[in-house]
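Q: Could you work out the structure for the sequence below:
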Amino acid sequence: MQHLLTEDVKTLIVSYSLRVIAALVILIVGLIIAKILQRVVNKLLTKARIEKTLVNFIGNIVHAFILIIIAIAILNKLGIQTGSLIAVLGAIGLAMSLAFKNSLSNLAAGVLIILHKPFKIEDFISVNGISGTVHDINIFMTKLITSANETIYVPNSKLTENFITNFSQQKNRRLEIIIGVGYEDDIQHVKNTLAKLIDNNTDILKTPAPNIAIKALSDSTVDFVIQVWTEKENFGKLNLSLYEQIKILFDQEKINIPYPQQDVHFICDSPININNQS
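A: Purely as a prediction, here's the structure:
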């Protein structure tokens, strides 16, 4: 009886030892395969000109996925039932996805931004009332630097949920200025004065041609619209300087920029004495 028991123990030890050796082989080979696949994926994505952040992220996901498969294979080889373990991992994954819903949303949005490239680093963008230069794009958020040198971190999901205006994708930008003059001023004289100002400004492009026209007849002014094109690098400077140049030139040409005013009419049966009385 004791002899049979000893034989059974030896058989069990040998069998389990073989399983452990097989599990170690699976582990070693699996780690090698995981590393090779990660490198292959990184190389393919890099050749496809995918952003480095996304390349590393996808490579790490592939590596982690293979490690999970290796772990399940090792447990099966050791005779451990993995069905319940997979169910538990699935439940944990579901709970984590609910707990980190916002983070996962930002993650998905970050992947979309990196893939579709609506903007890149150093682009000047505006989204949901926030404007700034893109300083960094990562998986969860985008870092903007405003013109006032303020740093704003915008969750990626906010970027994909709203309209994005990219001011840097095109080489040139159009600047539009509306200026009001008095009704007594000569229209052609105003146009000629503005045309002279535009011709003498080196930051304004000749093509596309500038446009000067009457936009509206307001209560107190005749509103002219000036539409000019400039290189995107000069847009901010031109936007600030053009108003000052217009005011100086209008003063020289005696063109009036009136204050808002109203005509008041009195209707009565007898004259009204408006003289000051002491």
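Q: CA atoms for contacts and neighbours, from now on please.
A: Will do.
Q: For residue 51, give its distance to residue 265.
A: Distance, residue 51 to residue 265, by CA to CA, to the nearest Å: 69 Å.
Q: Tell me which of these two has more neighbours.
A: residue 51 (17 against 6; other CA atoms under 10 Å).
Q: Verify the stated contact: the more buried one with residue 113.
A: No: at 10.0 Å, residue 51 and residue 113 do not qualify as touching, with contact defined as CA atoms under 8 Å.
Q: Is there a neighbour count for residue 153? I'd like the number.
A: Residue 153: 14 surrounding residues under other CA under 10 Å.
Q: can you confirm it is in a strand?
A: Yes: counting by DSSP: H, G, I helix; E, B strand; the rest coil, residue 153 is part of a strand.
Q: Spatially central residue for this structure, please.
A: In the chain, the residue lying closest to the centroid (CA atoms, centre = their mean) is residue 159, at 5.2 Å.
Q: quick one: contacts for the nearest residue to it once chain neighbours are set aside?
A: The shortest distance from residue 159 to any non-neighbouring residue, by CA to CA, 6 or more residues apart in numbering, is to residue 127 (6.8 Å). Residues in contact with residue 127, defined by CA atoms under 8 Å, 6 or more residues apart in numbering, are 159, 162, 163, 164, 165.
Q: One more, so I can put them side by side:
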Amino acid sequence: MEISKYADLAIMYISEYGLKIIVSIAIFIIGKIVARKATALLKTLMHKAKVDNTLVEFLSNVIYFVLLIVVVLASLNTLGINTTSFLAVFGAASLAVGLALKDSLSNIGAAVLIIIFRPFEVGDSIEAAGASGKVEEINLFSTVMVTPDNKTTTIPNSKIISSNITNYSSKPMRRIDLTFNINYNDDLKLAKEIMMQVLKEDGRILEEPAPMVAVGELKDSSINFVFRVWVKTEQYWDVHFDMLEKVKLAFDEKGISIPQQQMNIHISK
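A: You can find the predicted model right below:
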């Protein structure tokens, strides 16, 4: 009699919830497959649209996670479970996690802005957040740069996006600005001709925009020349150093002197 009672009870529960359980499992399995395929499709479309790979991976993970939550909620609803309280708990948990990880989330948000607006890319030489170097990696939390003396610098993305960013590689040409000083008793025209000759003999200096050599200042103890030439960005430092050396050697050869800073002290008796 007791066994029959439990059997009847089991049959009642199976008949009432069995179909719901089967439907719920089916919704979860099918929904998971659909979520995976939808994410893969969006990922393919983003790749075709030439969206940055880092952003593609990040958005794909977020989209799949959101779709999976929808599938789980739909599955629980089929079982007759009230998901309102679950959503409230999930919302509170999300808020707590968000507050705990606010710095990390701000770095992720900054990474998305960097990837979308592209103030710089991997391989560019930049200056940002008090550091300068060549960008080696942009991940979701930080930007990794290699300094000119081969040190690795890792900077949080939020600090980079909130600072001034100077990209030295974004343009194909850069201008070299130098200053050369000569004594007042030296031949001004000769000094200018020497500098013009030096830059004309260097094939790396571009003709357009035109180079310029001009008197910039008449100081107390020297005449200062402004020396400006345009070069390809990748040749900037090579030409910069070569011009300093070549002009100095040419000045020495022609007897043009570069004044040294000095202080005259007059002692009255």
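Q: Show me the helices in the stretch 101-250 of the second structure, by range?
A: Taking DSSP state H, counting those that start in this stretch as the criterion, the stretch 101-250 of the second structure carries its helices at 102-117, 157-161, 188-200, 236-254.
Q: so how far does the first one sit from its counterpart in the first structure?
A: Between helix 102-117 of the second structure and the corresponding residues of the first structure, superposition yields a mean separation of 0.7 Å, by mean CA distance after the TM-score superposition for the first structure.
Q: That helix vs strand 152-156, what angle?
A: Going by axes from the mean of the first three to the mean of the last three CA atoms, to 10 degrees, helix 102-117 of the second structure is angled at 100 degrees with respect to strand 152-156.
Q: hmm, who's touching helix 102-117 of the second structure?
A: 52, 54-55, 98, 120, 138-142, 156-158, 161.
Q: Most neighbours among the residues you listed, which one?
A: When neighbours are taken as other CA under 10 Å, the top entry among the contacts of helix 102-117 of the second structure is residue 157 (26 neighbours).
Q: list the contacts for it?
A: 107, 108, 110, 111, 140, 141, 142, 143.
Q: so what does the helix or strand harbouring residue 36 of the first structure touch, helix or strand wise?
A: According to DSSP states H and E, residue 36 of the first structure maps onto helix 2-47. Other elements packing on helix 2-47 of the first structure under the criterion 3 or more CA pairs under 8 Å, 6 or more residues apart in numbering; DSSP states H and E are helix 52-77.
Q: and the nearest residue to residue 170 of the first structure once chain neighbours are set aside, how many residues sit next to it?
A: Computed as CA to CA, 6+ apart, the closest residue to residue 170 of the first structure that is not its neighbour in sequence is residue 232, at 7.7 Å. Residues lying near residue 232 of the first structure (other CA under 10 Å) number 17.
Q: How about residue 168 of the second structure?
A: Around residue 168 of the second structure there are 19 residues (other CA under 10 Å).
Q: wait, doesn't it sit right on residue 123?
A: No: assessed by CA under 8 Å, residue 168 of the second structure is found out of contact with residue 123, at 10.8 Å.
Q: Could you report the separation of the residue lying closest to residue 136 of the first structure once chain neighbours are set aside from residue 188 of the first structure?
A: Excluding the flanking residues, the one nearest residue 136 of the first structure by CA to CA, 6+ apart is residue 143, at 5.0 Å. Using CA to CA, one gets 49 Å for the distance from residue 143 of the first structure to residue 188 of the first structure.
Q: More neighbours: which of the two?
A: For residue 143 of the first structure versus residue 188, neighbours defined as other CA under 10 Å are more numerous around residue 143 (19 against 9).
Q: was I right about the more buried one contacting residue 125?
A: No: contact criterion CA under 8 Å: residue 143 of the first structure and residue 125 do not qualify, at 11.3 Å.
Q: hey, what's in contact with both of these two?
A: residue 134.
Q: any idea what residue 47 of the second structure aligns with in the first structure?
A: Aligned counterpart of residue 47 of the second structure in the first structure: residue 46 (TM-score structural alignment).
Q: got a list of what its match touches?
A: 52, 55.
Q: Can you report how many residues lie near residue 261 of the second structure?
A: Neighbour tally, residue 261 of the second structure, other CA under 10 Å: 7.
Q: a strand runs through it, doesn't it?
A: No: per three-state DSSP, residue 261 of the second structure lies outside any strand segment and is coil.
Q: so how far is residue 227 of the second structure from it?
A: Residue 261 of the second structure is 20 Å from residue 227 of the second structure, by CA to CA.
Q: now residue 64 of the second structure
A: On the measure of CA to CA, residue 64 of the second structure and residue 227 of the second structure end up 58 Å apart.
Q: Same check on residue 259 of the second structure?
A: Distance from residue 259 of the second structure to residue 227 of the second structure, by CA to CA: 17 Å.
Q: Neighbour count: those two, which is higher?
A: residue 227 (21 against 14).
Q: show me what contacts the more buried one?
A: Residue 227 of the second structure neighbours (CA under 8 Å, 6+ apart): 176, 177, 178, 179, 180, 211, 212, 213, 214.
Q: Out of these, which end up buried?
A: For the contacts of residue 227 of the second structure, a burial check counting by 16 or more other CA atoms under 10 Å picks out 176, 180, 211, 213.
Q: can you pull the contacts of the nearest residue to the second one once chain neighbours are set aside?
A: In this case it means residue 180 of the second structure. Leaving aside its chain neighbours, residue 180 of the second structure sits nearest to residue 225 (5.1 Å; criterion: CA to CA, 6+ apart). Residue 225 of the second structure makes contact with 179, 180, 181, 213, 214, 215, 216, 217 under the criterion CA under 8 Å, 6+ apart.
Q: Against residue 253 of the second structure, how distant is the nearest residue to the third one once chain neighbours are set aside?
A: The one in question is residue 181 of the second structure. Nearest residue to residue 181 of the second structure, sequence neighbours excluded (CA to CA, 6+ apart): residue 224, at 4.4 Å. Applying CA to CA, the value for residue 224 of the second structure to residue 253 of the second structure is 19 Å.
Q: returning to that earlier point: out of the buried ones among the contacts of residue 227 of the second structure, give me the two with the largest separation.
A: Across these, no pair lies farther apart than 180 and 211, at 14.9 Å, counting by CA to CA.
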